[in-house]
Each structure stands twice: as C-alpha cells, then as structure tokens.
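# Structure, please.
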Amino acid sequence: MRLLRQLVYDLKKQNTDIGLKLVNVSETLEHKLVEFDKKIAERDNEILLLKNSVSELQHRLNFSEQENMRSELEIFGVPEENNENVSHVVMLTARKIGVQLVDSEIDEAFRAGARRSNAVERPRSIILRLTRRSKRSDILKAAKNRRPLTSEDIVKGTSSKVFINERLTKTNKELFRNARIRAQAHGFRFCWIRNGTIYVRKAEKQPPIPIRSSADLDDNVGPPGAPASDTVTA
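Next comes the predicted model:
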C-alpha cells in the first residue's frame, strides 16, 4: 500500500509538472501568435501603402502622358490607301468640316500601329499632332457641329463614317470605354471628353461629373453589370 501511494503521488506530481509545462507552452504559443499577427498586420499595411504608391505613380504618369497629348487628335474611319500622304488626308478632312489647315500647322501626321492585313475593312486611325492647341480646339468644335462626318471627298472608295476625337492614353481609352458602357447601363445621358478628362452627366442641366479612375465610376455612376438603358450621347 505504501508503494502504491508513492506511485500515485509520483503520477500526480508528473501530471502537475506536465500541466505546468503545457501552460507554459500554451502561453509561449499564444505570445508568438500575437507577435505573428502583429507582423502580418504590419506587412498588410506595408503592402497597402505600396499599392497606393504604385497607384499614385501610375495616375501621375498617365496624367503627364495625357498632358503631352494636349495638341493631338485621333481620326477614326478614314480608309487607307497605298502610298498615301497622311498630312494631305488630314488637310482634306479639316477642309471638309470647314477648317483651313496648312502644312506648317501640322507637326506630325501618321497612321497608328502596323498596317493590318484587312486595312480596307479596318483602317488604322490617324494620329495628328498640331503646332497650336487652339487649332486643335477649332477642329474638334467644327467636327462636332459637322456630324455625321464621312470619308466622301476625302479619299476614294466606299464612303465610311469618320470620327475626330481628342487623342487619349491607353489607360484613358479603356476608362472612357468603360465609362460609356457604365453610363448607358445606369441611365446617364451624356459621356464625353474635354481636355483629356472624361465627364458624365445624368441629364440636361445637371452638373458634369469628372471620371478619373474606375473608383470614380463605382462611386459616381454605379457598379458594372447593370442592364443597359437609354443611349449615351458623347
């Protein structure tokens, strides 16, 4: 009986020691988990700051790139011809909308990108860089008043619709495309560009809303995927 009592006592002591060790291990693990959670939170904050910094840099870069295009236009829909003189095509286009454009006012005029195999069906747009911003404004205003504009009397062949717009960066082109889709889906009647900035307006006499990012679309127009409504006017 004495040996049995000693054995029970030893077992109880061992259990007590094991329990204390488990408590210590548990407290150590809990402390490490707290420290780990802190490090994860700090890392998440660092990642968020980095993402915000990258987003800000991208925004500034896009803004700077768009500012450099303040004297440029993009003309869509003019059929391509072999050995064409793009500057001459541009001057004929300007003349058709009632604007006198001379060669000295053209800094550069060229077709965008490599020539396509189906250039007849899908002609490349024309990039026009002018020496004066005021001339660009004259052309944009005249083109708006002259709608619909066609390629008749500009180049030979089948007549097609021609559009003259401000030249946009790749980022702003995508944003403008999404803005038009989103504006139509949420019942906004107007979506247009002025001096490189995209604007939407719900209806006549309502204030224009500038759209500079996808977040602006979410906050001021509505989420994507809504059913389309009335046609948007540019």
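# going forward, measure contacts between C-alpha atoms and count neighbours the same way
OK.
# mind listing what the residue lying closest to Arg133 once chain neighbours are set aside touches?
Spatial nearest neighbour of Arg133, excluding adjacent residues (CA to CA, 6 or more residues apart in numbering): Ser71 at 4.9 Å. Applying CA atoms under 8 Å, 6 or more residues apart in numbering, we find Ser71 in contact with Arg129, Leu130, Thr131, Arg132, Arg133, Arg136.
# Apply 10 Å and report the result again.
107, 128-137, 166-167, 195 (CA atoms under 10 Å, 6 or more residues apart in numbering).
# Now do the strands for this protein: every range, in order, please.
Taking DSSP state E to define them, one finds strands in the chain at 72-76, 106-111, 126-130, 149-150, 161-166, 190-194, 197-201, 209-211.
# between those strands, which gets nearest to Lys39?
Counting by CA to CA, Lys39 lies closest to strand 209-211 out of these; the figure is 37.0 Å.
# here's the other one to compare against:
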Amino acid sequence: MECNTCTNKIGSARLAVQCSQCHKHYHCKCVDLTTTDSELINSGNKLFKCYGCGSSSKDGDFTLSDVMKKLNELITKNVDMCVSIELCHTRIQENNKLLKDQDARINSCLERIDSLSQQNTHLQKENVELKRQINEQNQYSRKNSLEIFGVPEIKDENVIRTVQVIAQSLGVNLDKQRIDAAHRLKSNIRKPNEPRGIIIKFISRLDKDDFLKARKVKRDFNTSHLSHYFTQLNVHPAKAIYINESLTYENKQLLNKCREFKKNKNVKYLWSRNGQIFMRMSDNSQVFKISSIESLRDVH
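This next block holds a predicted model:
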C-alpha cells in the first residue's frame, strides 16, 4: 500500500488515512494531519477527503460543492442587497424631488411674504399720511373755535350769554351774531367735579384771535371777574379760567406729550397757534414746530 502523495509505502496503518471519496491512502504527514486526526478519521468519527476530492483544510469538513453552495447563497444575498440598494436609490430620488418641490413652494411663499410685507409697509405709510391729512382737515375746521375751561355752570344756562359775559370781562365786545355756535363739552371723567368746558365757534377768525389775545393780556383772569354778571355763581375761592385753541384729539395728545417733554427737558416755551404746536428751549434759541412725537428729537 503506497501513499498517493509521496508514492512511498505506508508502513503503519495508524499513521495513514484513507480518502472517504476516492479511497486512496495518504501518509498523515503528507496531508498535514496529526496523530489525533488520524485516530478520529480511522475510528469513523471524522471524514477525510484528499485535496483532489475537494478538501480545503485539514479537518476536511467542506467540499467544493459546499463552497459553491455558500457562494451561491452569497450571490443571492448580494442580488437581494443590490435590489434593496436600488430601491433606496429610488426612494432617495423621490425624496430629492419632493425636497425640490418643497423648496420651490417655500421660495414662492417667501417671495409672496416679501411682497406682502412691502405692500404692508406701503399701506402703513399711506395710512399714516391719510391720518395726517384727515387730522389737518379736522384741525382746519376748528380754525375759528376756542375752548374755555374753569367757568362754573349755572342752572338753565344760556351758553352764548355766558360767552358774551366772558368776552365783556376780557374787554371784548362780542355780539351773538358773531358766534356761530357755543355749547358745553362732555364731562371730564378724570375730573367729574369740575365744570364742563365750553367750545365756541366764531363766524370770523378775527373775532377768535381777538378773544384769545384779550385772555393773554389779562393773565390773572379767573371766576371772580364774572361775579358781578352772575350773582348766583360761587366764585370763592377764585379759580383761573383758561382759554385755548380748539385742538383735535390727536393734537391734544401730542400737546400732552409736549408738556411732559417740556417738564423733563426744562423747555422754557410751549404754545399753540392756528392749530400748530411750537416749542423753544430758551429766549434766544430756535423755534421748533412739533408735528409729531418724532419731532421732539430735534428740539435742542
């Protein structure tokens, strides 16, 4: 009995093995087997296949068909993986398309928002300008009007007669034909116990100017100056009577802001003339026309 590898005779069967497929004999050392391997193979506990029959290792567990089977399994898995990857690529492409569509929609929305924002800004400016024009028109409609505060009310009052008495006290001769309208204003909710103000609209602006000028001349004008005309008036203690140009609500609010500014910034002069508000820091400083709260920034 010869070794199919080295062709030498096999002396001891214990040191040789037989291929389970071709039944040829081999020295253990010629096929890199140990004595233990030889004992397991010869006892039938382990199979041996020579290299020619597809043995790939010394344990002889895998044949070429086994390798091909595993390879086919790997190929199948690889095909499945390729299909899965291709599906992923398809999904990615679909998602990319969706993202592009969303980007286009978002850009369209942003452009629309920008356009609406510009329109809104334009409308806000237009609204401010319209409010300014309306306020100017309303103020112009008051060009012949004055407001009087501090005059006590009497029962069954004839407001035009009261205005004439005030004019006489100021040294102004005022016929009722020169008065277009006169009436008491609403009560001041913040000062409910004070008499309601009086608004007068003159036929002529000149009469309004004369009336206002006379009040400025008579600086101490108060309720005591009316006592000899209205004996039923309670003029004790005497209270000042104020006469001002009739301003729109917006201009009154602006004038109040100007008064706060005057107090905080030590401004010396603040006045209104023909419905317009003016301010001057000192005797020798520049006169500023205040048309809005922003105008106060320029006062110096």
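# before we move on, the earlier item: can you redo the contacts of Ser71 of structure 1 as JSON lines with neighbour count?
JSON lines is the format used below for the contacts of Ser71 of structure 1 (neighbours: other CA atoms under 10 Å):
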{"residue": "Asp107", "neighbour count": "14"}
{"residue": "Leu128", "neighbour count": "25"}
{"residue": "Arg129", "neighbour count": "21"}
{"residue": "Leu130", "neighbour count": "22"}
{"residue": "Thr131", "neighbour count": "15"}
{"residue": "Arg132", "neighbour count": "14"}
{"residue": "Arg133", "neighbour count": "13"}
{"residue": "Ser134", "neighbour count": "11"}
{"residue": "Lys135", "neighbour count": "17"}
{"residue": "Arg136", "neighbour count": "20"}
{"residue": "Ser137", "neighbour count": "16"}
{"residue": "Glu166", "neighbour count": "21"}
{"residue": "Arg167", "neighbour count": "23"}
{"residue": "Asn195", "neighbour count": "14"}
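# Max pairwise distance over these: which two?
Checking the contacts of Ser71 of structure 1 with CA to CA, the most distant pair is Asp107 and Asn195, at 19.0 Å.
# need the helices for structure 1, in chain order.
Under the criterion DSSP state H, structure 1 contains helices at 2-67, 86-96, 133-146, 170-185, 214-220.
# Any chance of a markdown table for these, columns distance to Val200 of structure 1?
Shown next, in a markdown table, are these (distance: least, CA to CA, whole Å):
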| stretch | distance to Val200 of structure 1 |
| --- | --- |
| helix 2-67 | 19 |
| helix 86-96 | 28 |
| helix 133-146 | 17 |
| helix 170-185 | 7 |
| helix 214-220 | 9 |
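# Quick one: closest of those to Phe76 of structure 1.
Closest approach to Phe76 of structure 1 among the helices of structure 1 (CA to CA): helix 86-96, 11.2 Å.
# What is the corresponding segment of structure 2 for the closest one?
The alignment of helix 86-96 of structure 1 onto structure 2 (TM-score structural alignment) covers residues 159-169.
# Can you list the buried residues in that stretch?
Buried residues in stretch 159-169 of structure 2, defined by neighbour count with 16 or more other CA atoms under 10 Å: Val159, Ile160, Thr162, Val163, Gln164, Val165, Ile166, Ala167, Ser169.
# Wait, the third one touches Phe230, no?
Yes - using CA atoms under 10 Å as the test, Thr162 of structure 2 is close enough to Phe230 to be in contact (9.0 Å).
# got any residues that touch both of those two?
Listed as contacting both Thr162 of structure 2 and Phe230 by CA under 10 Å, 6+ apart are Ile154.
# thinking again about what came up before, gap between whichever residue in structure 2 pairs up with the residue nearest to Arg133 of structure 1 and Gly275 of structure 2?
Matched by TM-score structural alignment, Ser71 of structure 1 corresponds to Asn144 in structure 2. Applying CA to CA, to the nearest Å, the value for Asn144 of structure 2 to Gly275 of structure 2 is 10 Å.
# Next: Ser65 of structure 2.
110 Å.
# quick one: stretch 131-151 of structure 1 aligns where in structure 2?
Under TM-score structural alignment, stretch 131-151 of structure 1 corresponds to residues 203-223 of structure 2.
# Could you measure from the residue minimising distance to the centre of structure 2 over to Leu123 of structure 2?
Of all residues in structure 2, the one closest to the mean position by CA atoms, centre = their mean is Ser117, 12.2 Å from it. Between Ser117 of structure 2 and Leu123 of structure 2 the computed distance is 10 Å (CA to CA).
# Likewise for His27 of structure 2?
To Leu123 of structure 2, His27 of structure 2 is 104 Å away according to CA to CA.
# quick one, which of those two is more surrounded?
Taking neighbours as other CA atoms under 10 Å, His27 of structure 2 and Leu123 compare with His27 leading, 26 against 12.
# Was I right to think the more buried one contacts Asp37?
No - taking contacts as CA under 10 Å, His27 of structure 2 lies outside contact range of Asp37: 11.9 Å.
# so who does Gln124 of structure 2 touch?
Neighbouring residues of Gln124 of structure 2 by CA under 10 Å, 6+ apart: Gln118, Leu130.
# counterpart of it in structure 1?
Using TM-score structural alignment, Gln124 of structure 2 sits opposite Lys51 in structure 1.
# Count the neighbours of the nearest residue to Pro195 of structure 2 once chain neighbours are set aside for me.
In this structure, Pro195 of structure 2 finds its nearest non-sequential neighbour in Pro152, 5.4 Å apart by CA to CA, 6+ apart. A count of neighbours around Pro152 of structure 2, defined by other CA under 10 Å, yields 17.
# before we move on, what about Lys202 of structure 1?
19.
# What's it aligned with over in structure 2?
Checking TM-score structural alignment: Lys202 of structure 1 goes with Met281.
# And for that match, nearest residue in space, chain neighbours not counted?
Take Met281 of structure 2 and drop its neighbours on the chain: the residue closest to it by CA to CA, 6+ apart is Val267, 4.5 Å away.
# In this structure the one you found contacts Arg280, no?
Yes - at 6.5 Å, Val267 of structure 2 counts as touching Arg280 under the criterion of CA under 10 Å.
# shared neighbours, these two?
With CA under 10 Å, 6+ apart, Val267 of structure 2 and Arg280 have common neighbours Val299, His300.
# ok, Glu250 of structure 2 to Asn72 of structure 2 distance?
For Glu250 of structure 2, the distance to Asn72 of structure 2 - CA to CA - is 91 Å.
# One more: Phe278 of structure 2?
99 Å.
# Next: Glu153 of structure 2.
In terms of CA to CA, Glu153 of structure 2 sits 114 Å off from Asn72 of structure 2.
# Compare those two (neighbour count), which wins?
Neighbour count, other CA under 10 Å: between Glu153 of structure 2 and Asn72, Glu153 has more, with 19 against 12.
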